[in-house]
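In: Here is a sequence with its predicted model. Questions after.
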Amino acid sequence: MSKNVVVIGAGPAGYVCAIRLAQLGNQVTVVEKDALGGTCLNVGCIPSKALIAAGALLDKARHAETMGITFGTPKVDVGKLVEWKSAIVGKLTGGVGGLLKNHGCKVVRGDATFTGPKTVKVSGGADGDVTLTGDHIVIATGSVPINIPGFTCDEKDVWSSTGGLAPTEIPGHLVVIGGGYIGLELGMMYSKLGSKVTVLEASPGALPGQERDCVKVIERSLKKMKIEMLTKTFAKSWKKKGSKTVVSAEVDGKMREIECDQVLSTVGRRPFTEGLGLDKAGLAVNDRGFLEVDSQLRTKVPHIFAIGDVAGQPMLAHKGSKEGLVAAAVISGQPDEYDVRCVPAVIFTSPEMASVGLTEDQVKEKGLEYKTGSFPFAASGRAMSLMETDGFVKIISDAKTDEILGVHMVGPEVTELIAEATLAIEMGATVEDIARTIHAHPTLPEAMMEAAEAVHKMAVHIYQKP
């Protein structure tokens, strides 16, 4: 039976949910206060990867002489670069709009506020004030950057990731607050585009929470790129000194001033629920700001669903899209639930890093007997031909069952290679399943096969001491 559904938010969770709802025969209204596609398409995943690709191309041009290819000195036209990036964003967001229209989804612009458990008032948009009623309501409002004390992001002197993706010039010296994946992705990108980069990270190392063996490769790369990484460091304040910005930071217990041209704050994101009037719907966020949901993405009010960043960690676009598909199925009467064994994480640093499943530390904490096998890209012919030999593929398996528990990669194009590992874990594959599968040669995925062989000390293209 067709339902009338209101989806609040048109990011990767919301628009995917809306389209699937329409495909399943429901009447769908999408409320969006900003651009279709949400943070990911407009000021996150897509524009950052476009600029990162540009930085990588510039870096390859600088090193092409090794292959016997020479260019003139590469130059960056920032205006054209940002225009190119914006064109990609425009095509994708326009595509989302077209898909919603073609599937019969109505889009209402403005801020949504609950006025009751089944009613939402939309105001402030071009459509004027509109009251919507839904048999079901899906909250997909996403997340926003966190501001730390003393560093409110004005997108002028202090950028958030949003400002960092729309530069008018390449800063001479960029200070990045936060050594997580957003900070390192953008910091390394700006380094390749010509900036001197200093990263301030509160924890003892880069990329806290990630597989340490992989992180060590990234930390070595930071040194090669001459990016200064200050750990156990807390940014305290900033001030203007002529045309420069001076950042005051506590570095390992001692105060230090760092003069730079631009500050980029990337200390994380928080779920966005301000102004939603959740209390009018009988809802409240937990102590971490998330809406708690069950395996079918229902909140404690059964006809209201929450998906994406607002529904909890991990705050990743692909996890939100999956939740959107599940919520749409459940609303449509199908017996579905969010039942996934793993969610891949991809980090577009230099080299790239990707992980899925348990880390070695997590396996140890669970008290599991395990084995590991690694294969270095330095032994990969394909990696050599790309001049990208840093890194490896590491597989962690259950010592008793041979089942794959986790796969962690750092190296060329591993953000693409992780899909095989994700499917393997989701299907309950064993290390032997991967090792016995023929992988095309010469390709980067051969490293996955060889790492599987290495778990049992049988890798062919590296020597393993018996």
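Out: Arrived safely, thanks for sending. Computed from a predicted structure; not experimentally measured.

In: contacts and neighbour counts: CA atoms only from here.
Out: Will do.

In: which residues touch the residue most central in space within the chain?
Out: Centroid check for the chain by C-alpha atoms, centre = their mean gives Leu316 as the closest residue, at 5.3 Å. Taking C-alpha atoms under 8 Å, 6 or more residues apart in numbering, we find Leu316 in contact with Gly308, Asp309, Ala345.

In: Burial check on the closest residue to Asp252 other than its chain neighbours, number of neighbours?
Out: Distances taken as C-alpha to C-alpha, 6 or more residues apart in numbering place Lys232 nearest to Asp252, at 5.3 Å, with adjacent residues excluded. Residues lying near Lys232 (other C-alpha atoms under 10 Å) number 15.

In: now Lys224: how far from Ser248?
Out: 26 Å (C-alpha to C-alpha, to the nearest Å).

In: Which residue of the two possesses the greater neighbour count?
Out: Between Lys224 and Ser248, counted using other C-alpha under 10 Å, Ser248 has the larger neighbour count: 17 against 9.

In: And the residue lying closest to Ala383 once chain neighbours are set aside, how close does it get to Glu365?
Out: Closest residue to Ala383 apart from its sequence neighbours, by C-alpha to C-alpha, 6+ apart: Thr389 at 5.3 Å. Distance of Thr389 to Glu365, computed by C-alpha to C-alpha: 32 Å.

In: same question, Asp77
Out: Using C-alpha to C-alpha, Asp77 is found at 50 Å from Glu365.

In: and Lys394, what does it touch?
Out: Counting by C-alpha under 8 Å, 6+ apart, Lys394 touches Thr372, Gly373, Ser374, Phe375, Val407, His408, Met409, Ala451.

In: out of Thr389 and Glu365, which sits in the more crowded spot?
Out: Set side by side, Thr389 and Glu365 show more neighbours around Thr389, with 19 against 9, by other C-alpha under 10 Å.

In: for comparison:
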Amino acid sequence: MSDKNFDLVVIGSGPGGYVAAIRAAQLGLKAAVIEREHLGGICLNWGCIPTKALLRTADIFTNIKHAESFGIKVEKASVDLAATVKRSRQVAAQLSGGVSGLLKKNKVTVIDGHGKLAGKGKVEVSRNGKPVETVSAQHIILATGARARTLPGLEPDGKLVWTYKEALVPDTVPEKLLVVGSGAIGIEFASFFNAIGSKVTVVEVMDRILPVEDADISALAEKSFKKQGMTIHKATTVSALKKSANSVTATFKDKNGKTSEDTFDRVILAVGIVGNVENLGLEGTKIKVDRTHIEVDEFSRTGEPRVYAIGDLTGPPWLAHKASHEGVICVEKIAGEKDVHPLNTANIPGCTYCNPQVASVGMTEEAAKKAGYELKVGKFPFIGNGKAIALGEPEGLIKTIFDAKTGEMLGAHMIGTEVTELIQGYGIAKTLETTELELMHTVFPHPTLSEMMHESVLDAYGKALHF
């Protein structure tokens, strides 16, 4: 077994891990990344990126089905599932290769294998379950991410009951599909399969779909999904899955205890994630784990000196961009950079790439009221925007929430075409602690979807011009 010495070793190369390593190298630290599977982690290989490639196919197919309304005649369009999946995997592979190039460019050492803590400043690397080398580091960042949560009696088998991994490489378009869970992952897969021909049913244990979003946005999303043909059961659990050779019979239980059954060709489980804390050598350390997630302070420090944790491993929000930013903050603090500020999760936008898209930043109206704020709330519908009508996308809403006393923007919530791109405008506004006056005085270009952001702010103060 050889010995290597580094200033920083990162275990895991997802959007948190590889970004942390690159930033460390930029700051003059000798850095290494240990990765047991794919550079880029789950997000790049089995999450954010390949799902967006699939959803792009769904969007194009949906547009083709409505092409005649734009003066274009298309006959007998169909989806080639194998080609769709192949493109998705090619996109993921291209970007994984890009991460490899970035690490090489920045002179970050990449070590193939499974890393685990092996005493103070030591990381043991194993391949195929056997230790092959030990590396030393002044600082160690744990960035091992998370995996799909499973529930008793609803365990995935990879054939009839899928997690996100099987759903990304389907061998068939299920005639009837059950999606358990209506968070971002569940709704994105529901949207994809519904668009390409599956009859989709979504079951959500909470009293509304997309439960972390503002209630107005959830309601509009449900209305749109039902219009597209989805069946949605809220305040309902799946109590059992009974498998036959080629189908699954699900037992539903609603909030009143009433049960019912339905049979599906495939089931996708999207009931949350759990942190990858196993086999990391945490035993005997001062690292604390709470419900599969490692506890850290505002600079990602664990209870063990010089050991840090970032990304999905540390809890919500479970977002790639949150992990990347945490990695940068963590490394800059390690390197002694000045003016390193803790991450304010209230300023992190969240995006769901279903059709219609959903995006938000900050507090929901309900949360702001519970926090005791007196509110000014503005809303502007897509139907009042010229660009949205020209695009043939008149369905949607932009909602903004302000502190009535100070003008601070507390939250912004959107549903409609391209809102995942628009939301960053409000993200910048929140980071700059912008008030309603600065937003009102900002000139938004015409004709753009972004004009609705301006109008929503104006509406909060009774000044909307176009609705």
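Out: Happy to help now that I have it. Being a predicted model, the structure only gives us computed values, none of them experimental.

In: ok, back up a step: roughly how far apart are the residue nearest to the centre of structure 1 and Thr231 of structure 1?
Out: Leu316 of structure 1 is 26 Å from Thr231 of structure 1, where distance means C-alpha to C-alpha.

In: so is the nearest residue to Gly275 of structure 1 once chain neighbours are set aside in a helix, a strand, or just coil?
Out: Of all residues not flanking Gly275 of structure 1 in the chain, Thr113 sits nearest, at 6.3 Å (C-alpha to C-alpha, 6+ apart). Of the three states, Thr113 of structure 1 takes strand under DSSP: H, G, I helix; E, B strand; the rest coil.

In: Thr113 of structure 1 and Gly124 touch, don't they?
Out: No: between Thr113 of structure 1 and Gly124 there is no contact under C-alpha atoms under 8 Å: 11.1 Å.

In: Would you mind telling me which of the two has the busier surroundings?
Out: Shown here are Thr113 of structure 1 and Gly124; by other C-alpha under 10 Å, Thr113 has more neighbours (21 against 13).

In: returning to that earlier point: in structure 2, what residue corresponds to the residue nearest to the centre of structure 1?
Out: Under the alignment by TM-score structural alignment, Leu316 of structure 1 pairs with Leu319 in structure 2.

In: try Asp398 of structure 1
Out: In structure 2, Asp398 of structure 1 lands on Asp403 (TM-score structural alignment).

In: repeat for His439 of structure 1
Out: That one, His439 of structure 1, aligns with Phe444 by TM-score structural alignment.

In: hang on, isn't Ile42 of structure 2 packed against Gly12?
Out: No: counting by C-alpha under 8 Å, Gly12 is not a contact partner of Ile42 of structure 2; they are 10.1 Å apart.

In: and those two? which has more neighbours close in?
Out: Comparing Ile42 of structure 2 with Gly12 by other C-alpha under 10 Å, the one with more neighbours is Gly12, at 26 against 22.

In: which ones are touching the more buried one?
Out: Residues near Gly12 of structure 2 by C-alpha under 8 Å, 6+ apart: Tyr18, Val33, Ile34, Glu35, Arg36, Gly41, Leu142, Ala143, Thr144, Gly145.

In: For Val393 of structure 1, which non-adjacent residue is spatially closest?
Out: Nearest residue to Val393 of structure 1 in three dimensions, chain neighbours excluded: Met409, at 4.5 Å (C-alpha to C-alpha, 6+ apart).

In: Likewise for Asn355 of structure 2?
Out: Ser191 (6.3 Å).

In: name the element that neighbour belongs to?
Out: helix 184-195 (DSSP states H and E).

In: residue range for that helix in structure 1?
Out: Taking TM-score structural alignment, helix 184-195 of structure 2 hits residues 181-192 over in structure 1.

In: likewise stretch 87-107 of structure 2?
Out: So stretch 87-107 of structure 2 sits over residues 84-104 in structure 1, by TM-score structural alignment.

In: With stretch 351-368 of structure 2 instead?
Out: So stretch 351-368 of structure 2 sits over residues 346-363 in structure 1, by TM-score structural alignment.

In: Could you tell me which residues make contact with the residue nearest to Ala383 of structure 1?
Out: Pro376, Phe377, Ala378, Ala379, Ser380, Ala383, Gly411, Pro412.

In: Compile those into TSV and extend it with columns for neighbour count and distance to Ile177 of structure 1.
Out: Shown next, in TSV, are these (neighbours: other C-alpha atoms under 10 Å; distance: C-alpha to C-alpha, whole Å):
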residue	neighbour count	distance to Ile177 of structure 1
Pro376	22	32
Phe377	22	31
Ala378	17	32
Ala379	14	36
Ser380	22	35
Ala383	22	32
Gly411	27	25
Pro412	23	26
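
In: Tally up the residues packed near the residue lying closest to Thr273 of structure 1 once chain neighbours are set aside, please.
Out: Distance criterion C-alpha to C-alpha, 6+ apart; nearest residue to Thr273 of structure 1, sequence neighbours excluded, is Thr141 at 6.8 Å. The tally of other residues near Thr141 of structure 1 (other C-alpha under 10 Å) stands at 30.

In: Tell me the residue in structure 2 aligned with Thr141 of structure 1.
Out: Aligned by TM-score structural alignment, Thr141 of structure 1 pairs with Thr144 of structure 2.

In: For its match, give me its contacts.
Out: With C-alpha under 8 Å, 6+ apart, Thr144 of structure 2 has these contacts: Ile11, Gly12, Ser13, Gly14, Gly275, Asn276, Val277, Asp312, Leu313.

In: can you do 7 Å?
Out: Ile11, Gly12, Asn276, Leu313 (C-alpha atoms under 7 Å, 6 or more residues apart in numbering).

In: And the helices in the stretch 201-350 of structure 1, which stretches?
Out: Listed in chain order, the helices of the stretch 201-350 of structure 1 (DSSP state H, counting those that start in this stretch) span 212-224, 317-331.

In: nearest to Glu65 of structure 1, of those?
Out: Of all the helices of the stretch 201-350 of structure 1, it is helix 212-224 that lies closest to Glu65 of structure 1, at 18.5 Å by C-alpha to C-alpha.

In: and that closest one, how far from structure 2 on average?
Out: Taking mean C-alpha distance after the TM-score superposition for structure 1, the mean distance separating helix 212-224 of structure 1 from the aligned residues in structure 2 is 0.6 Å.

In: Go ahead and name everything in contact with that helix.
Out: So helix 212-224 of structure 1 is contacted by Ala206, Leu207, Pro351, Gly391, Met409, Val410 (C-alpha under 7 Å, 6+ apart).

In: swap the cut-off to 8 Å and go again
Out: With C-alpha under 8 Å, 6+ apart as the test, helix 212-224 of structure 1 has contacts from 188, 206-207, 228-229, 349-351, 353, 390-391, 408-410.
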